[in-house]
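K.L.:
Fold the following and give me the result.
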Amino acid sequence: MNLHQFAETHEVTNQPPSLDGANLYRIDLPLQQWSQRFGAGWAQGRIDAYGALAGGPLMEAGFLANQNKPVFSSHDRYGHRIDLVEFHPAYHQLMRTAVEHGLPSLPWAQPQPGAHVARASMTYLHSQAEAGTGCPLTMTFASVPALRLQPDLAELWVPKALATEYDPRNVGMAHKAGVTLGMAMTEKQGGTDVRANTTKAYPVGASGPGQAYELVGHKWFCSAPMCDAFLTLAQTDKGLSCFLLPRHRPDDTRNQFYIQRLKNKLGNCSNASSEVEFRGALAWMVGEEGRGVPTIIEMVAMTRFDCMVGSSALMRQALTQASHHCAHRQVGGKLLSEQPLMQNVLADLALESEAALALSLRMGRALDHLSDEHEAKFARLVTAVGKYWICKRAPAMINEAAECMGGAGYVEDSILPRLYREAPVNSTWEGSGNVQCLDVLRALSKEPGVLEVLFTELGDGHGDKRLAAHIDRLQAAFKDTADIQYRARQLTEEIAIGLQAKLLLEAGNSDVSDAFIASRLGSAGRAYGALPRGLNVEAIVARSTPQGF
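P.N.:
A predicted model of the protein is given here:
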């Protein structure tokens, strides 16, 4: 018997077509609609072009950059201290593409209505392909408002931070057309409690804003340590102050900035996070002495916004993969996407994804109009609300999306494991959940007008009795100040869901808004896929499923 006829044991069938090379913007109807709704209609061509990159070469580079982690060398082969972190070429490809397309710079370099929304939309696409590079891109973007508090330093650094040229060489900023900027705040003994920092700053000559200091101490987390400079915190005689610390001194010698080791992290593997020591490192004071936290908060507000966008992006890519798989995979002779229980799950995931995107881009619109008092107060509050809620929802949502794909969503050939490992970083970085919720209470109780702006934004329910009742309950909850810190998470969640419901209702897609309100403000189950009866789940699933495959 000739067994060669059995060399091919089976025909591969019942598999979804590849999404490789898909334009992530064109397969994302919610992104198209929400970005235009909030003022980025003029940038649709630009966002579309980035969608093609994100779904094509950047998606491929994302896998390579995560398979080949950064490598730290403390010394060269001759024994000289070099403190060098080397990255795979795919990482530099991701960084270069983002910088050249203005992801760290667009709203500052080309300020106009919709610029923050346009930049957030492109960041949303980039983060679906690869999220680790989002750290240096975000920090460079977010450093600009803080640097502008110190005009003499801003004159030197901001133009290069806004340049669309990426230069990863380990040389002084004078030799570069473009730079990246990082941040190093937390220490071993304090973590989030930065006022417990022990790093000391000693004036080289005169003291005060814009003056040179030498810093002695450590930082327990310093992300992207190959950035050209870092905003950091250190103690002076007048208290905790903010400083700009470059990797190189003005004479091109190495600054006394020593990397101790790279963190071995759960996710975010393409990005290097490190422990560093300052041993007389030269730095310049930014902002008022003793006011380091308010100064660096100018940066933190923007990085928290990007946490919202980043988590929304991870959820969208998870939904894209799950809905595409189910649209082409049959079980029992019927497509998964046509089976009622899977429709329930996919629709629920689609609601979560779109609500996260809507709140993130509404926040972008507020950043585009900070001269408006309502928008400024909205941004102050929703930075913390959205950072808490959207980032908190991402891990469980991505887990459910992976489950829709069965074993195919659990193996590293799929992007789902990377998305799942990446998801927790946004809820931890830049202040964990409790920090955000306490900041919500701080904004509402100590900053005049913020509470009024919240309820003006929520309105009267916009004709929906369920939303109106939710708003009434929320107002009553804030009148009761007993053990309010204990209830801070619950209150923040209720604010977030109320705002998301209002945004979806205003947008006019009744299938989406009715399902969201019925499930989030009604009697749905606690796990994804427990939507109540009577919803148009088919339309909701179709809205978020990639078409044309």
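
K.L.:
all contacts plus neighbour counts: C-alpha atoms, from now on.
P.N.:
OK.

K.L.:
From Ala515, how far off is Leu505?
P.N.:
10 Å (Cα to Cα, to the nearest Å).

K.L.:
Now the second one, please; I'll put the structures next to each other:
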Amino acid sequence: MPATHEVTNQVPPLAGHDVAADPALLDGLARAGADWATGELHEVGTLAGSERVQEWGRLVNENEPVLRTHDRYGHRIDEVEFHPHWHELMDVAVSHGLHAAPWRDPRPGAHAARAAKFYVWSQAEAGHGCPISMTYAAVPALRYNPELAATYEPLLAAKEYDFGLREPGTKRGLIAGMSMTEKQGGSDVRANTTTATPAGDGSYTLVGHKWFTSAPMSDLFLTLAQAPGGLSCFLLPRVLPDGSRNRILLQRLKDKLGNRSNASSEIEYDNAVGWLIGEEGRGVRTIIEMVNNTRLDCVLGSASGMRLGTVRAVHHARHRRAFGKTLAEQPLMTNVLADLLVESDAATTVAMRLAAATDRPDDAQEQAFRRLGLAVTKYWVCKRAPSHAAEALECLGGNGYVEESGMPRLYREAPLMSIWEGSGNVAALDALRAMARQPESVAAYFTEVELAAGGDARLDDAVARLKKELADLSDVEYRARRLVESMALALQGSLLVRHGDPAVADAFCASRFGGDWGVAFGTLPAGADTSAIIARAEAVPAERG
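P.N.:
Below you'll find the model as predicted:
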């Protein structure tokens, strides 16, 4: 072979490892009382880290869904075709209960176990997590109509992925979606114009245009429409009980920045049939049950992406040489890698704490904490993901900018979680709303944060500053982002001081609270134990998992 064709100093593929070999994740799972799921978690992690499944992820993103509005004869069919590997990804997710296991088997720690598996499997391919998440979140909202819940919940919770448009009662398992956004309203769902007219037989007839509906090939949808009594929540199946197609017409698929394996669409309700969930006029209150759970998955999705980016960056740096050393031996690169890991561990730790709170629906203190803790965390963790992905990509240099590295897909995916279920401003204002309407959530938040009191003086000072800022509510909406950011950081810091790796907790408090930190990643102060921190991102071979 000519010398110019020799390949040297290239990084071996990152495959054959156990994605679940993640110290922050495993520790969080144990604290939630869900370490009974560790074996299955490693099974999912080994599969997610395999070369075969990584190829599934590549192919479903390079071969995007295709909308077929009509068949060859001109009949309206409104079907979406997916690459075969999409269905394999969905089948693994459903068979391992990522879509609804806690509703089927509500043992202690069930939501935390499901969250951990969702976090791990999302690193194989993020796009299919959307219908999985919506199915998980649909069940508590559906329970506002006990009759509908009795019919559909067992199929939503079944560990059978059964793709195809058929009458729901004839299928082995169901997938659910959500359709709220309209072109004139966006996040302001009360501006929706879709109408729902009582049909006289207990059903309603819906007419309107939804601007953004993900996973349009789902079996069931929860949607908002204006009924005589005001904005209300409805359940619409794609196929009606008599076997006919519901008049839910797919207008087009969205050409998105990322999340390209997952179909997102505009749909039209052309006298579609739906059934009321909850009371007329209380649609937002009803569907917020679904939104609160998908917001948790936004946090998990962002944390998952951060972990994936960090592991890839560390793997590259361990094997790539420059200027006589591996990149991982270069002091400045160690600062960058350690900072990425600190951010990743903080995101994972708080995500698992919130998942643990989900497992305690009858604990008023836990639910008050979750209400505010989830709002501030959704804002901050999802906001950090895009800059984290950009820095992780840069660790690979020009190689990271090439599609074959997988980093561009991660980078394009990263902004989605900050937009889905309320963009940054919506999340920040939701935190203010929680504090105003549920003051007990503020007390619960500080009860949680102050469990670390005395553990780190820098954290204590940050909490004191936060209380002072909360005491002054002038221009609070204008200051909402800064306030919510401070709350999110204090919560992460408290959890890391109590439960995190000591080197990670020290670096977090020194940089995020101590004032010795720059704007970009890779500006940790001197004295951070970067070697110990980076070691937490080693890709552990599956056979050792």
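
K.L.:
Surely Leu103 of structure 1 is in contact with Tyr124?
P.N.:
No. Assessed by Cα atoms under 8 Å, Leu103 of structure 1 is found out of contact with Tyr124, at 10.2 Å.

K.L.:
where exactly do the strands run in structure 1?
P.N.:
71-75, 81-86, 181-184, 200-203, 212-223, 229-236, 239-246, 257-262, 273-286, 330-331, 334-335 (DSSP state E).

K.L.:
Let's have these in JSON lines, adding distance to Asp193 of structure 1 and mean neighbour count.
P.N.:
Below are the strands of structure 1 laid out as JSON lines (distance: least, Cα to Cα, whole Å; neighbours: other Cα atoms under 10 Å):
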{"stretch": "strand 71-75", "distance to Asp193 of structure 1": "28", "mean neighbour count": "14"}
{"stretch": "strand 81-86", "distance to Asp193 of structure 1": "28", "mean neighbour count": "16"}
{"stretch": "strand 181-184", "distance to Asp193 of structure 1": "13", "mean neighbour count": "26"}
{"stretch": "strand 200-203", "distance to Asp193 of structure 1": "16", "mean neighbour count": "21"}
{"stretch": "strand 212-223", "distance to Asp193 of structure 1": "13", "mean neighbour count": "22"}
{"stretch": "strand 229-236", "distance to Asp193 of structure 1": "12", "mean neighbour count": "25"}
{"stretch": "strand 239-246", "distance to Asp193 of structure 1": "12", "mean neighbour count": "25"}
{"stretch": "strand 257-262", "distance to Asp193 of structure 1": "22", "mean neighbour count": "20"}
{"stretch": "strand 273-286", "distance to Asp193 of structure 1": "17", "mean neighbour count": "23"}
{"stretch": "strand 330-331", "distance to Asp193 of structure 1": "52", "mean neighbour count": "14"}
{"stretch": "strand 334-335", "distance to Asp193 of structure 1": "52", "mean neighbour count": "14"}
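
K.L.:
Just put these in TSV and tack on distance to Asn170 of structure 1.
P.N.:
Formatted as TSV, the strands of structure 1 follow (distance: least, Cα to Cα, whole Å):
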stretch	distance to Asn170 of structure 1
strand 71-75	13
strand 81-86	8
strand 181-184	13
strand 200-203	25
strand 212-223	16
strand 229-236	11
strand 239-246	11
strand 257-262	13
strand 273-286	17
strand 330-331	53
strand 334-335	53
